[in-house]
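Trainee: Got a predicted model here, sequence first, then my questions.
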Amino acid sequence: MNETFDIRKAFEKISSSSRTIAVLGSMNADYTVETETLPRPGETVFGGPLQILAGGKSANQASAAARIGAQVKLLGALGTDENADFLFSTLAKAGVSMGSIARMEGKSGTTVITVDAHAENTIVYSAGSNAKVTPDYVRSVRGTIQGAAVLGVCFESPMDSVIEAASIAHQSGVKVLLNNSPFRQELPAEIIANIDILLVNEHEISHMLHLSPPPGDDWAELDWDVVTQRLHSLGCNQAVVTLGSQGAYVLDINGFDENCGHFWKFLKAVEVKAVDTTGCGDAFMGAILAGLTAGLSLYDSARLAVYVAGYAATGLGAQSSYGTSRQIVDLLSS
């Protein structure tokens, strides 16, 4: 492990913090099948047994944070089907506070996922009850948002509800972390004005900023000074750009010393035997939320997130692959 970063102490800070995380968004039942290769358009391939696993980007983020000891309150809506009970109980067992979850008539959110032998996946999302998270609902949980240290949002909830939640948080001095997923190339001004940190992957940042991907997808060749400058011109001074198995870049005009030469730093990924990368990005965000809530810097929160996401890649599914702090430390120590 990196000598300058003690992961055990980071986990201790998280578990001892009394501050809370609020996460607004989605809960999905993930219908998951493993295949040798992903099907091409018009192609049928053989798959293994169908598994129904707990997912949803926001639920995943909340679960990942709770499992490493953070105090997490999830805000969103479930349906009235069997999947709703399954999702509720799975998250509650992970330690997520579910007291503010609404119940809406109809189906809960679902995804259909295929995972190939190289741990790559395809995902189709059906919003279900997640689409019924309205601004009125958000206003009804205003107190939970205002009482949090950090709010996590993504775009698996309706845009007007995300804007409402981010606005409430921003006006109350609550830090807002946005995961731009499902990806939107143009972010509304109301979003930019009310978020503190942006989380995207490498392809998303190139599309957002109209940058050509580097030859051979060697993202170290991208001019990260230009990326930082363009994000700053959009009104975003802090961001994390994930690179999957390559690692991540942390961009922080507020936190990095200009004397270092750059307002960005690179983080190398943890080397693990990947089984399924579904939900690894959500585990990464959950760990950042947990770190920020415990008073870690954005950079140290991202360093922690590299380990948490690496552990998640060693198991099948999203929430089902997330580890506790002890499990993560034990794996990395070995």
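Mentor: Okay, I see it.

Trainee: going forward, measure contacts between C-alpha atoms and count neighbours the same way
Mentor: Will do.

Trainee: does the residue lying closest to residue 21 once chain neighbours are set aside sit in a helix or strand, and which one?
Mentor: Nearest in space to residue 21, with sequence neighbours left out and distances taken as CA to CA, 6 or more residues apart in numbering, is residue 72 at 4.7 Å. Using DSSP states H and E, residue 72 falls within strand 71-75.

Trainee: Summarise which helices and strands that strand is packed against.
Mentor: strand 20-24, helix 57-67 (3 or more CA pairs under 8 Å, 6 or more residues apart in numbering; DSSP states H and E).

Trainee: Out of the ones you listed, which is closest to residue 168?
Mentor: strand 20-24 (12.0 Å; CA to CA).

Trainee: Can you lay out the helices and strands packed on strand 71-75 as TSV showing distance to residue 121?
Mentor: Shown next, in TSV, are those (distance: least, CA to CA, whole Å):
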stretch	distance to residue 121
strand 20-24	25
helix 57-67	15
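
Trainee: Quick check, residue 45 in contact with residue 114.
Mentor: No: if you go by CA atoms under 8 Å, residue 45 and residue 114 don't touch, sitting 10.5 Å apart.

Trainee: before we move on, the earlier item: isn't the residue nearest to residue 21 right next to residue 94, touching?
Mentor: No: contact criterion CA under 8 Å: residue 72 and residue 94 do not qualify, at 10.2 Å.

Trainee: which residues do the two both contact?
Mentor: Listed as contacting both residue 72 and residue 94 by CA atoms under 8 Å, 6 or more residues apart in numbering are residue 66.

Trainee: With neighbour numbers in mind, choose between those two.
Mentor: residue 72 (29 against 20; other CA atoms under 10 Å).

Trainee: what's the distance between the more buried one and residue 20?
Mentor: Relative to residue 20, residue 72 is positioned 6 Å away (CA to CA, to the nearest Å).

Trainee: If you count surrounding residues, which of residue 45 and residue 114 has more?
Mentor: residue 114 (24 against 10).

Trainee: what about versus this one:
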Amino acid sequence: MTRLDVLGAINEDVVARVRRAPALGETVADGVLQHQPGGKGANQAAAAARLGAQVRMLGAVGRDAAAAQMRAALESAGVDVSAVQTVDEPTGTALIVVDEAGENSIVVCPGANARIDPDRFERDAAVPVLAQLEVDGAVVDHLARTSTGLFALNVSPARELGQLLWDRTGLFIVNEGEYAALPRLATAPLVALTLGADGAVLLRGGRRVAEAPSAPTSVVSTVGAGDAFAAALTVALLRGLDDEVALRAACAVGAAAVADERSQPALAPLDAYLG
């Protein structure tokens, strides 16, 4: 079985579903409130586990009721939470507005995610890592420095990367805005670039080696789609699938995610998305 350590944020998502998002200074009064497990790290860990990988979550939660709920959600997805740290900060929270087209705006309150101690992780350095940038950059750097297996990085939210991450990252996963913000990605060894409704492309050294369309679907929420895509592509490549097959599978998983209102959507094993 494919093994994967996922480093990243664990959040409680507080979601308001509205017909349209309010403009600055405006109030809309038709919201429907939901509380659900989220955080880019937790979303990707849950997706990878549901797709069939053996996943361990590397992150932190607080000592509050949300912490128990977030741990339970990960465990129900099949994720090993033994490395999730408990710290003296509230569990992270994301405030999310989703409109009737499924588009979203998000404010993240990091809480416990800002207090991860990378020295407390006891792990096999050879196990591949999938990370994002919702946690302290020093923690991401530590995992990149101490890992010997594949280091995959979802560059979200986008920020400037230090030389260590450029040297160690074997797979960058970005959307169009993130790609435009980091011109150096054009020469990176392997980049997956998501194009929304237009699917995704895979670039090796700036050369397009695979492309895949977005699978037809009804858009309910785009909150967890990028995370499901990142998890699926990483797992598919670790399984040894060729570029085109892996990318098509990841796009199919992303399409399944946007048809689900949850940040951690229900997914079938990866083989269900091949073909």
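Mentor: All right, it came through fine. From a predicted model like this one, the values you see are computed outputs, not experimental measurements.

Trainee: May I have the TM-score of the superposed chains?
Mentor: The TM-score (TM-score structural alignment, normalised by the length of structure 2) is 0.94; 275 aligned residues with a CA RMSD of 2.0 Å.

Trainee: returning to what we had before: and among the helices and strands packed on strand 71-75 of structure 1, the most buried is which?
Mentor: Burial of those is given as mean neighbour count (mean count of other CA atoms under 10 Å); helix 57-67 ranks first at a mean of 31.

Trainee: quick one: it to chain centroid distance?
Mentor: 8 Å (CA atoms, centre = their mean, to the nearest Å).

Trainee: Could you pull out the strands in the stretch 51-200 of structure 2 for me?
Mentor: 54-58, 60-61, 85-86, 92-98, 104-109, 129-131, 151-154, 171-175, 191-194, 200-204 (DSSP state E, counting those that start in this stretch).

Trainee: what range in structure 2 does stretch 155-163 of structure 1 sit on?
Mentor: Aligned by TM-score structural alignment, stretch 155-163 of structure 1 falls on residues 133-141 of structure 2.

Trainee: Now the matching stretch: buried residues?
Mentor: By neighbour count on 16 or more other CA atoms under 10 Å, the buried set for stretch 133-141 of structure 2 is 133, 134, 135, 136, 139, 140, 141.

Trainee: for stretch 240-252 of structure 2, same thing?
Mentor: Neighbour count says stretch 240-252 of structure 2 has 243, 245, 246, 247, 248, 249, 250, 251, 252 buried, by 16+ other CA under 10 Å.

Trainee: my guess is the third one contacts residue 239, does it?
Mentor: Just to be clear, that refers to residue 246 of structure 2. No: Residue 246 of structure 2 lies out of contact with residue 239 (CA under 8 Å); the separation is 9.1 Å.

Trainee: Select the longest helix from structure 2.
Mentor: helix 243-258 (DSSP state H).

Trainee: That helix to helix 40-50, inter-axis angle?
Mentor: Here the directions of helix 243-258 of structure 2 and helix 40-50 differ by 110 degrees (axes from the mean of the first three to the mean of the last three CA atoms, to 10 degrees).

Trainee: and helix 243-258 of structure 2, what does it pack onto?
Mentor: Short answer (3+ CA pairs under 8 Å, 6+ apart): helix 243-258 of structure 2 packs on strand 200-204, strand 207-212, helix 225-238.

Trainee: one step back: mean neighbour count, the strands of the stretch 51-200 of structure 2: which tops it?
Mentor: Taking mean count of other CA under 10 Å, strand 60-61 is the most buried of those, at a mean of 30.

Trainee: For stretch 113-128 of structure 1, give the aligned segment of structure 2 as residue numbers.
Mentor: Going by TM-score structural alignment: stretch 113-128 of structure 1 matches residues 96-111.

Trainee: who's in contact with that stretch?
Mentor: Residues contacting stretch 96-111 of structure 2 (CA under 8 Å, 6+ apart): 9, 11, 13-21, 62, 89-95, 134-135, 219-223, 258.

Trainee: Repeat that for stretch 132-147 of structure 1.
Mentor: 20, 22, 25, 73, 75-77, 100, 104, 151, 157-158, 160-161, 164-165, 168-169, 172, 174.

Trainee: With stretch 183-199 of structure 2 instead?
Mentor: Stretch 183-199 of structure 2 is contacted from outside by 166, 170-176, 179, 200-206, 211-215, 251, using CA under 8 Å, 6+ apart.

Trainee: The nearest residue to residue 161 of structure 1 once chain neighbours are set aside - how many residues pack around it?
Mentor: In this structure, residue 161 of structure 1 finds its nearest non-sequential neighbour in residue 135, 4.5 Å apart by CA to CA, 6+ apart. Counted with other CA under 10 Å, residues neighbouring residue 135 of structure 1 total 17.

Trainee: Burial check on the equivalent of residue 247 of structure 1 over in structure 2, number of neighbours?
Mentor: The equivalent of residue 247 of structure 1 in structure 2 is residue 199 (alignment by TM-score structural alignment). By other CA under 10 Å, the residues close to residue 199 of structure 2 number 20.

Trainee: same thing with residue 270 of structure 1?
Mentor: Residue 270 of structure 1 has 17 neighbours, counted by other CA under 10 Å.

Trainee: That one against residue 310, yeah?
Mentor: Yes: counting by CA under 8 Å, residue 270 of structure 1 does reach residue 310; the two are 5.7 Å apart.

Trainee: okay, and the common contacts of the two?
Mentor: Joint contacts of residue 270 of structure 1 and residue 310 (CA under 8 Å, 6+ apart) do not exist.

Trainee: can you pull the buried residues of stretch 137-147 of structure 1?
Mentor: Residues of stretch 137-147 of structure 1 classed as buried by neighbour count (16+ other CA under 10 Å): 137, 138, 141, 144, 145, 146, 147.

Trainee: Brilliant, that's me finished.
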